[in-house]
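In: model this:
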Amino acid sequence: MLNLVLFGPPGAGKGTQSQKLIDKYQLIHISTGDLFRAHITNQTDLGKKVSELIANGELVPDEITIAMLEEEADRNKDAKGFIFDGFPRTVAQAQALDLFLISKETKITGVIALDVDQDELSRRIAERKKISNRADDDAEKLKRRIDEYFSKTVQVLPYYEEQGKLTKVNGIGEIDAIFASLCAVIDSYQINP
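Out: Below you'll find the predicted structure:
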């Protein structure tokens, strides 16, 4: 089973590259943001808890995020693998993901970090905002997301580096060239079915 975590700050190209990887390797995409929205929309028990927390300005606790993620993975038992998006964001989440995958007799195959500098991120997001006008590209929200990535989320990388699972890929250049670099990394993994 091929289980990937794709890391990178907002604007690094994770969404674009994830879709290409999903198509090529027939992976199931698990996005914690999408899971939150689906549970809130469907008014599930977890969704009601998340909605209440967000309304009170609180962060969603790891145990709720992990419960949603586990439920989604269990729903796709015949998957060839998963690509995790927006998770893990903390070492505690990475450890919980490892324990969950071990319980399913699998593991994280590899973690790929798209390396993109601040100037390029700013340029891409300005361009993306013109085209898609995404709500989360608001300057203030975006600054918080980038700050959170560089102050918190990036701290997860050493956890995977110690396991020999981290590879950094230059995220600047043509989309297809970056995709080819990602595929070269993925194809180098010795994957056991």
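In: going forward, measure contacts between C-alpha atoms and count neighbours the same way
Out: OK.
In: check the gap between Ala55 and Ile40 for me.
Out: According to Cα to Cα, to the nearest Å, Ala55 and Ile40 sit 12 Å apart.
In: neighbour-wise, which of the two wins?
Out: Set side by side, Ala55 and Ile40 show more neighbours around Ile40, with 18 against 10, by other Cα atoms under 10 Å.
In: would you do the same for the sequence below? I want to compare the two.
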Amino acid sequence: MRIVLVGPPGAGKGTQAVRLAEKLAIPHISTGDLFRANISRQTELGKLAKSYMDAGNLVPDEVTIAMAKDRMEQPDAENGFLLDGFPRNVSQAEALDALLESESITLDAVLDLEVPEEEVVKRIAGRRICRNDSSHVFHVTYSPAKQEGVCDVCGGELYQRDDDSEETVRKRLEVYHTQTEPIIDYYKAQGLVVTISSLGPVDEITQRALEALKREKAENK
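Out: Alright, predicted model coming up:
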């Protein structure tokens, strides 16, 4: 299957992308991974992207699209892929359509992870990270530390990252509503959008997504 995964920050896209790609035996292609891989390998695209990032500028769409094209042409993506974080806006979606059409490939589904805005704020603003080891993550509501402000694992101080503050989360949501959400309507016009709730246990959400994708594939045969 060839899938685009969309949803607001805090919807659990990263978690579900990894799980779904594994279940469907297709590569998970995220823009973050594309940038890191190209920059670490010092490809021409990586050098170009780094020059924009070092200057504090956004990487232009055409660079992101070229990276995605290169990745989708790798042998492991021959039978499908799951795109996470790309396309990020309608112009990228249009470019992706043109790219796929040139290769006589079509998308099977656009999976939209739906979550109420206040839940997004609660999920992200409630995160607390250990200063000693950022892999030790807690949540004031869902997985609180035994002692407030102290890491259960190493005793380090727990803190809230600046980009997890409520104010920053709401700004990120504004950007999502303005730039990324319009691609849902763009793909709805093509009959590709499958919307599921991203509330509940992680395993349940994964199963919900797999069943919805299976139905979509059967209906479009």
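In: contacts only, for the closest residue to Ile124 of the second structure other than its chain neighbours.
Out: Nearest residue to Ile124 of the second structure, sequence neighbours excluded (Cα to Cα, 6 or more residues apart in numbering): Asp164, at 5.6 Å. Applying Cα atoms under 8 Å, 6 or more residues apart in numbering, we find Asp164 of the second structure in contact with 124-127.
In: buried subset of these?
Out: Burial by neighbour count, 16 or more other Cα atoms under 10 Å: within these this picks out 124-127.
In: these two touch, right, Ile26 of the second structure and Ala77?
Out: Yes. Using Cα atoms under 8 Å, Ile26 of the second structure makes contact with Ala77 at a distance of 6.6 Å.
In: distance of the spatially most central residue of the first structure from Phe7 of the first structure?
Out: Nearest to the mean C-alpha position of the first structure, by Cα atoms, centre = their mean, lies Asp85 at 1.9 Å. In this view, Asp85 of the first structure and Phe7 of the first structure are 8 Å apart by Cα to Cα.
In: longest helix in the second structure, by number of residues?
Out: Ranked by residue count, the top helix of the second structure under DSSP state H comes out as helix 202-219.
In: what packs against that helix?
Out: If you count contacts as 3 or more Cα pairs under 8 Å, 6 or more residues apart in numbering; DSSP states H and E, helix 202-219 of the second structure packs onto helix 13-24, strand 109-114, strand 193-197.
In: who touches that helix?
Out: Residues contacting helix 202-219 of the second structure (Cα under 8 Å, 6+ apart): 16, 19-20, 108-109, 111, 194, 196-199.
In: report the buried members of these.
Out: 16, 19-20, 108-109, 111, 194, 198.
In: between all of those, which two are at the greatest distance?
Out: Asp108 and Ser198 (20.3 Å; Cα to Cα).
In: state the distance from the residue of the first structure most remote from its centre to Lys49 of the first structure.
Out: Taking Cα atoms, centre = their mean as the measure, the residue most remote from the mean C-alpha position of the first structure is Asn56, 24.9 Å away. Taking Cα to Cα as the measure, Asn56 of the first structure and Lys49 of the first structure are separated by 11 Å.
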